[in-house]
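>>> whatever this is, show me its structure:
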Amino acid sequence: MFKLLSILFFSGHVVGTIWSQAAWFNPTCVFVPKTAQVMAAEIRKLGQTKTPFAIRSGGHMAAAGHQSLDDGVMIVTTALTEMTLVREPNDFGTTFVRAGPSFRWLDLYSFLEPHGLLAIGGRVASVGSGLLLGGGLSYFSSEYGWAANSVLNFEVATADGRLLQANAKENTDLFWALKGGSNNFGVATRYDLQTYPNSKMYGGMVTWPEDAAQAYLDAQTAFMLPGGGHEDSKAAIQPDISWSPLTNTTAFGNMFLYAGPVVNPKALENFTAIPTTSSTVALQNFTQVLAPSVQYGKRDRRWSYRDTSIKFAPETMNLIYRVMIDTAKEILIGVNCTVGAAIQPITQAHIQAARDKGGDALDLNPADGGFVISLYYAQWFDPADDDKIAQWSSKAVETLEAEATKLGILYAFKFLNDGGIGQHPISTYGGGRSLAKLKAIANKYDPKGVFQTLVPGFKLSSEPQF
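This is a model prediction of the structure:
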């Protein structure tokens, strides 16, 4: 490793910041390659010297130790900044944006918007490109599938120092695996992303008073049940419920969007009918819809994520809410923190669109119906509270899964991008069918297991058979 220090920055350099302070470890140094070729060459050296290394793109993964490490090299993609619009004619037969992995989603959307174009990606301004390797949720997923389904090509630095192109014609198995398979195969050094026409949209951020709790939960339930707003593929919601143990107060919010110039569309009317405490909702550009999410990018606190999935059902929303509050009151009284539930609907249309666009490693079946990803999260400041938060996070998910199982509404899927320490999301892909295929692909492109043994994250080698 010491032979590499001439091109490494020591830890503490500004490029080494991470969104969750709980996820920051103490790497020996931070490596910032200026080109994809340098990235590939140095990954080869790290593998040859058996030097542990982690990869950080936007730095938004909450799971501690997945993008940083002790006594190793943290690779940061900050310097890979290309952002080029490629119009037709081209090899892919459609207009796309060629983007280095350093981008944040609001920056990419802002680049495309003057051209009347949109990419399919993150819902929070400050999230980075690594979202794509976990599948990626978008406000447009019911129309276009996971964000990864609109990747036309991945450029990948592999363990043996090669730069490979993975797309529908070259290295097709790797192309499939990277759409959800995370950092098990190499380091993405460029994404070629399909673009779509962009227009004014109706949406923004809304908050409601505590006394609107049941109306809020009922609106979400109505959205997901048959005949509800989710059946309009242009409608998307991102509900959030949070609770403070110190003040015993609950906050209810939602980022919602309708992908078209329609004010107060029928698909969202159950939400727009509830009196609000604040709202940025308007007919506006997508970057304006997204702008309030900038507040979630602060890198001054500790975060915990843990998720599971529940089928669309009349009981779903009330169950998620009750379990969050009950377990927090049992474990976190007196702790200075905020806990919450982010509820993320996955529609049948979303799953079908993913298949129609070529499929992915997540390989969900639209015949199994729609469901919500229930992300239980916490934010706090004092490291002394880490154990209590971890205890609550595990108890909340375990309780939710147990009660959902009794009701027959547990959906057997965990979303990698929202995963927590000790969870095994990849083993749930394809009802358990994807894991063996992913392991074979990893062995093909990384036969020495560099990305299984030297790189932290959700590793194929540690995933149990579903």
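>>> rest of the way, CA atoms for contacts and neighbours
Fine.
>>> how many neighbours does residue 255 have?
Neighbours of residue 255 under the rule other CA atoms under 10 Å: 23.
>>> check contacts around residue 242.
250-252, 338-341 (CA atoms under 8 Å, 6 or more residues apart in numbering).
>>> could I get these in CSV, plus columns for distance to residue 415, neighbour count and secondary structure?
As requested, these are exported to CSV (distance: CA to CA, whole Å; neighbours: other CA atoms under 10 Å; DSSP: H, G, I helix; E, B strand; the rest coil):
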residue, distance to residue 415, neighbour count, secondary structure
250, 25, 18, strand
251, 24, 15, strand
252, 23, 23, strand
338, 22, 21, strand
339, 19, 24, strand
340, 17, 24, strand
341, 14, 25, strand
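>>> compare with the first, here's sequence two:
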Amino acid sequence: MKTLKSGKIWGGITYYAPGAFSQLLEKACEFVENETDYDTHIMCSAGYGFGHQAVSCVMYHTQGKENPPSLRRFTSIEPQIHQMCSMRTSTHLNFSEELSKFSSNGKHQYWASITIRADISLMELFHDKWQETLTQIQGADGFIFSFGFHPLTKALLENSEKAGGNAAAIPPSDGPLFVLLINPIWALPEDDSRIFRAVGELVSELRSLARERGLLHRYIFTSYGFGKDDILAGYGDESLAKLVETSKRVDPRGLFQLGVPGGFKLPNRTIVGS
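Below is the predicted model of the structure:
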């Protein structure tokens, strides 16, 4: 098993005024296209909560370099909401604990994701569509709404291929990519139907817009995927075939598919007698 040295990391979250979205998007597209620093990672988002909007960039340098050249394009964006920013040198555990605070137990949540090829004009259109949906449902009690875009850079995909490839079988030629996250959170069950309907329509529209422009990618990030999405098909035919053959060999009766609740399951053809 390959291991990684766990050392000090520089990073955190930088928050910006909502008007900085276009700047952040431009810099994120520049980052995914051109950045070759393997030791950086970013996650960008626009968000709404408690009557206010903000834009943010979660960023890290895993070798602990403070404000490295690869991340200055993000740390220099203004206007920032400085009292909310958390850039620092710390540990992997500490940064994990910081992000875990954004996951709320006991709340109603909807997670959905698509993956697209990097394109500024399409992402601007997506942001506009997200804003339109926000106006329809922001009155729900305890409402929080995130529109995230997390990059799979050319450098990341190339490095992955050199290390033996990735389970999703995404070749470097497919990149760079953005994994998009649409994630509303709210408090009351009586708002479930209208929020599910509005956000479901939004995700469907975003997928159609990307497909029309030839920018939709098959991959759906498993941790963000909606329960009705065909997540495993997004791994590609070759990887899916390997999963099916493995299941036939080690679990012919389908214990893990039929006896274990939750998660995304392989097609039933992997089960003996199906």
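>>> let me see the TM-score of these two.
For this chain pair, the superposition-based TM-score is 0.86 by TM-score structural alignment, normalised by the length of the second structure; 264 aligned residues with a CA RMSD of 2.3 Å.
>>> re earlier: would you format the contacts of residue 242 of the first structure as a markdown table with distance to residue 258 of the first structure included?
Shown next, in a markdown table, are the contacts of residue 242 of the first structure (distance: CA to CA, whole Å):
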| residue | distance to residue 258 of the first structure |
| --- | --- |
| 250 | 27 |
| 251 | 23 |
| 252 | 20 |
| 338 | 29 |
| 339 | 28 |
| 340 | 25 |
| 341 | 22 |
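>>> residue 434 of the first structure: which of those residues is nearest?
Nearest to residue 434 of the first structure among the contacts of residue 242 of the first structure is residue 341, at 28.1 Å by CA to CA.
>>> what's that closest one aligned with over in the second structure?
Taking TM-score structural alignment, the alignment pairs residue 341 of the first structure with residue 147 from the second structure.
>>> and that match, how close does it get to residue 98 of the second structure?
Residue 147 of the second structure sits 19 Å away from residue 98 of the second structure, going by CA to CA, to the nearest Å.
>>> and the longest helix anywhere in the second structure, what does it pack onto?
Counting by DSSP state H, the longest helix found in the second structure is helix 192-212. Judged by 3 or more CA pairs under 8 Å, 6 or more residues apart in numbering; DSSP states H and E, helix 192-212 of the second structure is in contact with strand 112-117, helix 120-137.
>>> mind doing that once more with 7 Å?
The helices and strands touching helix 192-212 of the second structure, judged by 3 or more CA pairs under 7 Å, 6 or more residues apart in numbering; DSSP states H and E, are helix 120-137.
>>> now do the helices in the second structure.
With DSSP H, the ranges of helices along the second structure come out as 21-34, 72-75, 92-100, 120-137, 154-162, 192-212, 237-250, 255-258.
>>> out of those, which gets nearest to residue 1 of the second structure?
helix 154-162 (15.7 Å).
>>> what's the angle between that closest one and helix 21-34?
Interaxial angle of helix 154-162 of the second structure relative to helix 21-34 (axes from the mean of the first three to the mean of the last three CA atoms, to 10 degrees): 40 degrees.
>>> have a look at how far, on average, helix 154-162 of the second structure is from the first structure.
Overlaying the first structure shows helix 154-162 of the second structure at a mean distance of 2.9 Å from the equivalent residues (mean CA distance after the TM-score superposition for the first structure).
>>> now do the match of residue 341 of the first structure against residue 51 of the second structure, distance only.
Residue 147 of the second structure is 16 Å from residue 51 of the second structure, by CA to CA.
>>> same question, residue 268 of the second structure
From residue 268 of the second structure to residue 51 of the second structure the distance is 46 Å (CA to CA).
>>> out of those two, which sits in the busier spot?
Between residue 268 of the second structure and residue 51, counted using other CA under 10 Å, residue 268 has the larger neighbour count: 13 against 10.
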